[in-house]
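*Asks:* model the structure of this input:
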Amino acid sequence: MSQISARLDQGRPYVLGLFRIVVGLLFLCHGAASLFGVLGGAGGTGGTVPTGSWPGWYAAVIELVGGALVLVGLGTRAAAFIASGAMAYAYFKVHQPMGLFPLQNGGELSAMYCWSMLLLVFTGPGALSLDTVFSSSRATDRGREPVAA
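*Replies:* Sure thing, here's the model as predicted:
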């Protein structure tokens, strides 16, 4: 049993990276749909949210920018934190007043994105991220610095 766990543990950073990429891409698509009317548009109507409207336009910008940052793994924890907060706001302000449970109030996506992004805040980006590339290049650069005598 421990061999199986060890093999699964080896793949953890890559699966986490794939999770981050998929969640980021889906989140980005929601923002693009709301801002640009692509992929069915805002709410599947083909339209866009009015520029500057509260909270729809701001949520769409967070979805687009935050989703892109999470997708490529750049500033993952900060972007995911802001995105998680935006989705918590969406759930409690927009959906929860219509019913207690997500299945009753249509807030499943907001709840899932909120918790998915919160998970990334605590786990980090995993493998295949720009955060990892930049942190490893900084570590390499630090290793080349001359030692003071």
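*Asks:* for the rest of this, base every contact and every neighbour count on C-alpha atoms.
*Replies:* Will do.
*Asks:* contact partners for the residue lying closest to residue 110 once chain neighbours are set aside?
*Replies:* Setting aside the residues directly before and after it, residue 110 is nearest to residue 87 in space (CA to CA, 6 or more residues apart in numbering), at 5.1 Å. Contacts for residue 87 (CA atoms under 8 Å, 6 or more residues apart in numbering) come out as 110-111, 113-114.
*Asks:* out of those residues, flag the one nearest to residue 65.
*Replies:* Compare each of those with residue 65 using CA to CA and the shortest gap goes to residue 113, at 14.6 Å.
*Asks:* I'd like the structure of this one too, to check against the first:
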Amino acid sequence: EDELRMIDTNVKGLHILTKLFVKDFMAADRGYILNVASSAGLMPGGPLMATYYATKAYVTSLTGSISEELKMAGSRVKISALCPGPVDTEFNDVANAQFGVKAISAEFCAKRAVEGMFAGTLIIVPERGLGLAAKAAQLAPRSLSLAVTGQLQSGKQAR
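*Replies:* Modelled structure (predicted):
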């Protein structure tokens, strides 16, 4: 049930809103769309958090595909996906979230997101090191990336 709600929010909700805004912005031939994904969306998968990783991969895939469609149509509308690692928010305290790496501030994340969006950056990764790690995960054999991600997630409850 929790996983289906996650899919409703992270996939269905984002899909519906993105398509609505794309349609309106294309009619005006201007606008920016910033979809919030996660660094999880750049990985080949996430053992113990499979649904979360899959929904975030959907966000990055949809965003990239729509970006190309907009270019093909000659549109001035821009779309980006924000893919941060852990972000320090009040939600983390409520959810008792624990991370294996240091969280960035919400302010830093938001600043980088807006800068990237207005620069027309497709995939925005606020943390430099995380962007390199995501590239390495994409280049490594899938089985190795999944094993490493599984080890990093091993302290978390499976979802």
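*Asks:* fetch the TM-score of the aligned pair.
*Replies:* The TM-score (TM-score structural alignment, normalised by the length of structure 1) is 0.28; 75 aligned residues with a CA RMSD of 5.5 Å.
*Asks:* re the thing from before, mind listing what's buried in the host helix or strand of the residue nearest to residue 110 of structure 1?
*Replies:* Counting by DSSP states H and E, the secondary-structure element that holds residue 87 of structure 1 is helix 76-89. Within helix 76-89 of structure 1, the residues scored as buried using 16 or more other CA atoms under 10 Å are 76-89.
*Asks:* kindly report the same for stretch 55-70 of structure 2.
*Replies:* Burial within stretch 55-70 of structure 2, assessed by neighbour count using 16+ other CA under 10 Å, is assigned to 55-60, 62-64, 66-67, 70.
*Asks:* C-terminal to the longest helix along structure 1, which secondary structure element comes first?
*Replies:* Counting residues, the longest helix in structure 1 under DSSP state H turns out to be helix 2-36. Once the chain leaves helix 2-36 of structure 1, the next helix or strand it forms, by DSSP H and E, is helix 56-72.
*Asks:* so which of the buried residues of stretch 55-70 of structure 2 comes closest to residue 124 of structure 2?
*Replies:* Relative to residue 124 of structure 2, and with distances defined as CA to CA, the nearest of those is residue 60, at 10.3 Å.
*Asks:* give me the distance between that closest one and residue 123 of structure 2.
*Replies:* Counting by CA to CA, to the nearest Å, the gap between residue 60 of structure 2 and residue 123 of structure 2 amounts to 8 Å.
*Asks:* anything in contact with each of the two?
*Replies:* Residues touching both residue 60 of structure 2 and residue 123 (CA under 8 Å, 6+ apart) are residue 81.
*Asks:* residue 134 of structure 2: how many residues sit nearby?
*Replies:* Neighbouring residues of residue 134 of structure 2 were enumerated by other CA atoms under 10 Å; the total is 19.
*Asks:* is it in a helix, a strand, or coil?
*Replies:* helix (DSSP: H, G, I helix; E, B strand; the rest coil).
*Asks:* which elements pack onto the helix or strand harbouring residue 54 of structure 2?
*Replies:* In this structure, residue 54 of structure 2 is located in helix 50-72 according to DSSP H and E. If contacts are counted by 3 or more CA pairs under 8 Å, 6 or more residues apart in numbering; DSSP states H and E, helix 50-72 of structure 2 sits against helix 2-7, strand 32-36, strand 78-82.
*Asks:* go through the helix or strand where residue 119 of structure 1 lies and flag the buried ones.
*Replies:* Secondary structure here is read from DSSP H and E; on that basis residue 119 of structure 1 sits in helix 108-123. By neighbour count, with 16+ other CA under 10 Å as the criterion, the buried positions of helix 108-123 of structure 1 are 110-121.
*Asks:* distance of residue 116 of structure 2 relative to residue 129 of structure 2?
*Replies:* Remark: distance between residue 116 of structure 2 and residue 129 of structure 2 (CA to CA) = 17 Å.
*Asks:* neighbour count for those two, which is higher?
*Replies:* When residue 116 of structure 2 and residue 129 are compared for neighbours, residue 116 comes out ahead with 20 against 9, by other CA under 10 Å.
*Asks:* now render the helices and strands packed on helix 50-72 of structure 2 as TSV, adding mean neighbour count and distance to residue 90 of structure 2.
*Replies:* Conversion of those to TSV gives the following (neighbours: other CA atoms under 10 Å; distance: least, CA to CA, whole Å):
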stretch	mean neighbour count	distance to residue 90 of structure 2
helix 2-7	13	19
strand 32-36	20	17
strand 78-82	27	19
